[in-house]
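Enquirer: Give me a model of this one.
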Amino acid sequence: MILEHPITIIGAGLGGLTLARVLHVYGIPATIYEADPSAQARPQGGQLDIHEHNGQRALEAAGLTDEFRAIIREGGEALRMLDQHGTVLYEEFDDGTGTRPEVLRGDLRRILLASLPAGTVQWGKKLTGVVALGAGRHELTFADGSRVPTELLVGADGAWSKVRPLLSDAQPMYVGATFIETYLCNVDERHPATAEAVGSSAMSALTPGKGIVVHREAGNVLHTYVELTRPAEWIASIDFTDVTAATRTIAAEFDGWAPALTALITDADTPPVPRMIYTLPKSHRWDRVPGVTLLGDAAHLMPPSGEGANLAMFDGFELGKAIAAHPDNLEAALTAYEEALFPRSESEAADAYVLLDLCLGDRAPFGLIDFFNGAPKEERESHRQP
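Expert: Below is the predicted model:
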């Protein structure tokens, strides 16, 4: 494919990077514009389950299976569920099958970045405006005043996408749940009771309306999401710049819980960071607009279900494959991609809402335990928070 202005991707997350890499494998140039000033500008999040049927397929298409296997955390597929007193209600051990191995998001992003030609990612490029030029072409304006024309624009820029308004009027909506992020370091030495309660990999302690979900990461680090179903106004009333007061307020919601669990809040080594959960409509889709499309959270923002990163990478793989299959007809490529994207996204979004209810709804945690006990193994492995 020879384009006067190569394919433009907004956002250097996992989805945008996967798309660029798959296109590179096919010999198709692309440029990613990313608002962050560098790859190290901010933390990239914690552990991810990478699933056989989507995330691993995308990495295989990207030619990165060996690099992916090298960053897998051994034993990361284990899971236990506790009640608020620390009693084990359910447990799965890592059977070594590798159907959903765990890796750090930062490590996965690193191998994707390393696989791209120098200059593919243009850092410090915050998109501020897009103007349609006709015939599917667009001109992009960045905060530094630069302008770039493109024949194909892909919005891989997440929940608050600046590209989405070209296609859809949909706005992210708060679902009534907030996950408050904390880290506890050197846990085996400093917090042995908490380390024992969490176990070797993932742990969740859930009750209606609240819960604690933890991943053990390399270096004796526990990465915690304190989950609360609360109105946006309640979250806004907490001054998270006052770490002591904010911690006290969050911990009070877990009064009476086992100290080994509440230590994940009260003894955290990082300030509590609220992650309010926003979603797009379950059936979000758009009419075909020449020269532009979306992938990942920009296209199908949904509650955490263990699928977000997998879907973003799979979208990138599918879009890259469609472009390669229609090298002289970008509109045919985008049509084929979106025709598969929409039903896939709608199905996954419906499942994500079910999982959120199982985790924090009236039957928590026993609805989720029933699900794990009754669902086929591959289905259980596809829906693990966060």
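Enquirer: C-alpha only now, for contacts and for neighbours.
Expert: OK.
Enquirer: which helices and strands sit right next to the longest helix belonging to the chain?
Expert: Ranked by residue count under DSSP state H, the longest helix found in the chain is helix 330-360. Counting contacts by 3 or more C-alpha pairs under 8 Å, 6 or more residues apart in numbering; DSSP states H and E, helix 330-360 packs against strand 202-207, strand 210-217, helix 297-300, helix 308-325, helix 366-374.
Enquirer: let's see 6 Å
Expert: Counting contacts by 3 or more C-alpha pairs under 6 Å, 6 or more residues apart in numbering; DSSP states H and E, helix 330-360 packs against helix 308-325.
Enquirer: other SSEs contacting the helix it packs on?
Expert: By 3+ C-alpha pairs under 6 Å, 6+ apart, helix 308-325 packs against helix 14-25, helix 55-61, helix 330-360.
Enquirer: What angle do helix 330-360 and that helix make with each other?
Expert: Helix 308-325 runs at 170 degrees relative to helix 330-360, counting by axes from the mean of the first three to the mean of the last three C-alpha atoms, to 10 degrees.
Enquirer: so helix 308-325 versus helix 14-25, what angle?
Expert: Using the same axes, to 10 degrees: helix 308-325 against helix 14-25 is 30 degrees.
Enquirer: Please provide the structure for the following sequence as well, for comparison with the first:
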Amino acid sequence: MTTTTTPRVALIGAGPGGLTCARILQRHGITATVYDRESGPDARDQGGTLDLHEDNGQTALREAGLLEEFFRISRPEGQEMRQMDPAGTLLFHHTPEAGERFKPEIDRGQLRDLLLGSLTPGTVRWGHTLRSVDGPADGPRRLHFTDGTTVEADLVIGADGAWSKVRRAISPAVPQYSGISFLEAWFHDVDSRHADIAELVGQGGAAAADGDRGLFAQRNSGDHIRVYVIQRVPVDWIGAAGLTIEDTDGIRALLLDRFRDWSPRMRRLLGDNDGRYVDRPIFALPVPHTWEHNPTVTLLGDAAHLMPPLGVGVNLAMLDACELALAIAENATVDAAIRAYESTMLPRSHETQKLLDNGAAELLSAELPDFATDEAR
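Expert: Just a heads-up that it's a prediction; the model follows:
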């Protein structure tokens, strides 16, 4: 199947990776359809803030023709980073210089809106939950959705995250629990309602750990802060304590007890939150994760190389998307495009997987990484 005959490209997942790939393909005159299980773009909270790095996430946005718009809405002041100890003593402070653009912050929802707004109307088909992929390896492939509909495609791209259904067509690998869990807490109207926390966190992120537990707080746009409580616990630690995720008061009491040796000011980061907590156990794919080449199916982002959330996930997903879209545009066949893409993506992801293996546990170290370096987040 040649790209000159306009292959039918099906992208599964309307996250940053899938949308970036579709955008760059469209800029090269190649139609792609994105299928997503959510009912619409506003179906759920898209998560916190992320930093797009100059050498990967921003590279993809430049190829998508969206870099200047990103700079307009991003928050360069979000590059500020603070390291503290459990007493709240400031150990390290990085303040971005004027004009610094190496890794500005942007809320996930804002990034998604930027990408969605750049696509041809109708590109994303909402409410399509993939059940399976079948058909001959050399195509066409058949995508079966849970609503009973079936779609044929010449190229299926799995951009469907950690629990990818597309991955099953080419790899038996499944994510494994890392032993580290994040618990997310939200703070709203922080400058007026949580002024002490706002001052503690600053305009970017603030981290602290004592060797067994840690906190990472991050400023979001719209006067919000999200705090991630980091613990080495069983995946079912909330249930094991006789609680459910809806039992906010019970979880809060448990956390305050576990962090009882921390200063009262630091304990506000896990006890003064607005509303429920969000449980986020950290999973990762085997290191390295690879598969036998398939001429009609490939993966990008977390579907290909799920790693601990240390600031590279979205950046690598967008770089994957950029390189895959360009390979499709520049190669005569889908098979050749996949080979060209995977020849660079797989070695890069393997190296990063090795670098970040057990990285979530390192967030508990009392000797936190230097947040002024590229590897810090």
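Enquirer: Distance of residue 67 of structure 2 relative to residue 20 of structure 2?
Expert: Residue 67 of structure 2 sits at a distance of 12 Å from residue 20 of structure 2 (criterion: C-alpha to C-alpha, to the nearest Å).
Enquirer: do residue 58 of structure 2 as well
Expert: Taken as C-alpha to C-alpha, the span from residue 58 of structure 2 to residue 20 of structure 2 is 11 Å.
Enquirer: higher neighbour count, the two?
Expert: Set residue 58 of structure 2 next to residue 20 and count neighbours by other C-alpha atoms under 10 Å: residue 20 wins out with 30 against 25.
Enquirer: Reformat the helices and strands packed on helix 308-325 of structure 1 as a markdown table; add distance to residue 147 of structure 1.
Expert: A markdown table is the format used below for those (distance: least, C-alpha to C-alpha, whole Å):
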| stretch | distance to residue 147 of structure 1 |
| --- | --- |
| helix 14-25 | 20 |
| helix 55-61 | 31 |
| helix 330-360 | 22 |
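Enquirer: Most tightly packed of the ones you listed?
Expert: Neighbour counts (mean count of other C-alpha atoms under 10 Å) averaged over each of those peak at helix 14-25, with a mean of 27.
Enquirer: so where is that one in structure 2?
Expert: Under TM-score structural alignment, helix 14-25 of structure 1 corresponds to residues 16-27 of structure 2.
Enquirer: mean per-residue distance, the matching stretch to structure 1?
Expert: For stretch 16-27 of structure 2, the mean deviation from structure 1 after alignment is 0.5 Å (mean C-alpha distance after the TM-score superposition for structure 1).
Enquirer: which one's the longest strand in structure 1?
Expert: strand 173-184 (DSSP state E).
Enquirer: next one: the next helix or strand after that strand to chain centre, how far?
Expert: Counting by DSSP states H and E, the next helix or strand C-terminal to strand 173-184 of structure 1 is helix 187-190. Helix 187-190 of structure 1 sits 28 Å away from the centroid of its parent chain (C-alpha atoms, centre = their mean, to the nearest Å).
Enquirer: Report the buried residues of helix 187-190 of structure 1.
Expert: The neighbour-count check on helix 187-190 of structure 1 (16 or more other C-alpha atoms under 10 Å) flags residue 187 as buried.
Enquirer: Show residues contacting it.
Expert: Contact with helix 187-190 of structure 1 is made by 195, 220, as judged by C-alpha atoms under 6 Å, 6 or more residues apart in numbering.
Enquirer: which residues in structure 2 does it match up with?
Expert: Counting by TM-score structural alignment, helix 187-190 of structure 1 corresponds to 190-193 in structure 2.
Enquirer: In structure 1, what sits opposite residue 282 of structure 2 in the alignment?
Expert: So residue 282 of structure 2 corresponds to residue 277, using TM-score structural alignment.
Enquirer: ok so that match is a strand residue?
Expert: Yes: residue state for residue 277 of structure 1 (DSSP: H, G, I helix; E, B strand; the rest coil) corresponds to a strand.
Enquirer: For residue 103 of structure 1, see how far away the equivalent of residue 96 of structure 2 over in structure 1 is.
Expert: Residue mapping for residue 96 of structure 2 onto structure 1 gives residue 94, with TM-score structural alignment as the criterion. The gap separating residue 94 of structure 1 from residue 103 of structure 1 is 14 Å, by C-alpha to C-alpha.
Enquirer: And the two? Which one has more around it.
Expert: Taking other C-alpha under 10 Å, residue 94 of structure 1 and residue 103 do not tie; residue 103 has more neighbours (23 against 15).
Enquirer: gap between that one and residue 73 of structure 1?
Expert: 6 Å.
Enquirer: Now the longest strand of structure 1: buried residues?
Expert: Under the neighbour-count criterion of 16+ other C-alpha under 10 Å, strand 173-184 of structure 1 has 175, 177, 178, 179, 180, 181, 182, 183, 184 buried.
Enquirer: my guess is the last one meets residue 269, correct?
Expert: Yep, that's residue 184 of structure 1 we're talking about. Yes: using C-alpha atoms under 6 Å, residue 184 of structure 1 is in contact with residue 269, at 5.3 Å.
Enquirer: Now the match of helix 187-190 of structure 1 on structure 1. Mean distance?
Expert: Relative to structure 1, stretch 190-193 of structure 2 is 2.2 Å off (mean C-alpha distance after the TM-score superposition for structure 1).
Enquirer: Residue 241 of structure 1: neighbouring residues, count only.
Expert: The number of residues packed near residue 241 of structure 1 is 11, by other C-alpha under 10 Å.
Enquirer: Residue 264 of structure 2 matches what in structure 1?
Expert: By TM-score structural alignment, residue 264 of structure 2 lines up with residue 259.
Enquirer: Report how many residues lie close to its match.
Expert: Using other C-alpha under 10 Å: residue 259 of structure 1 sits among 17 other residues.
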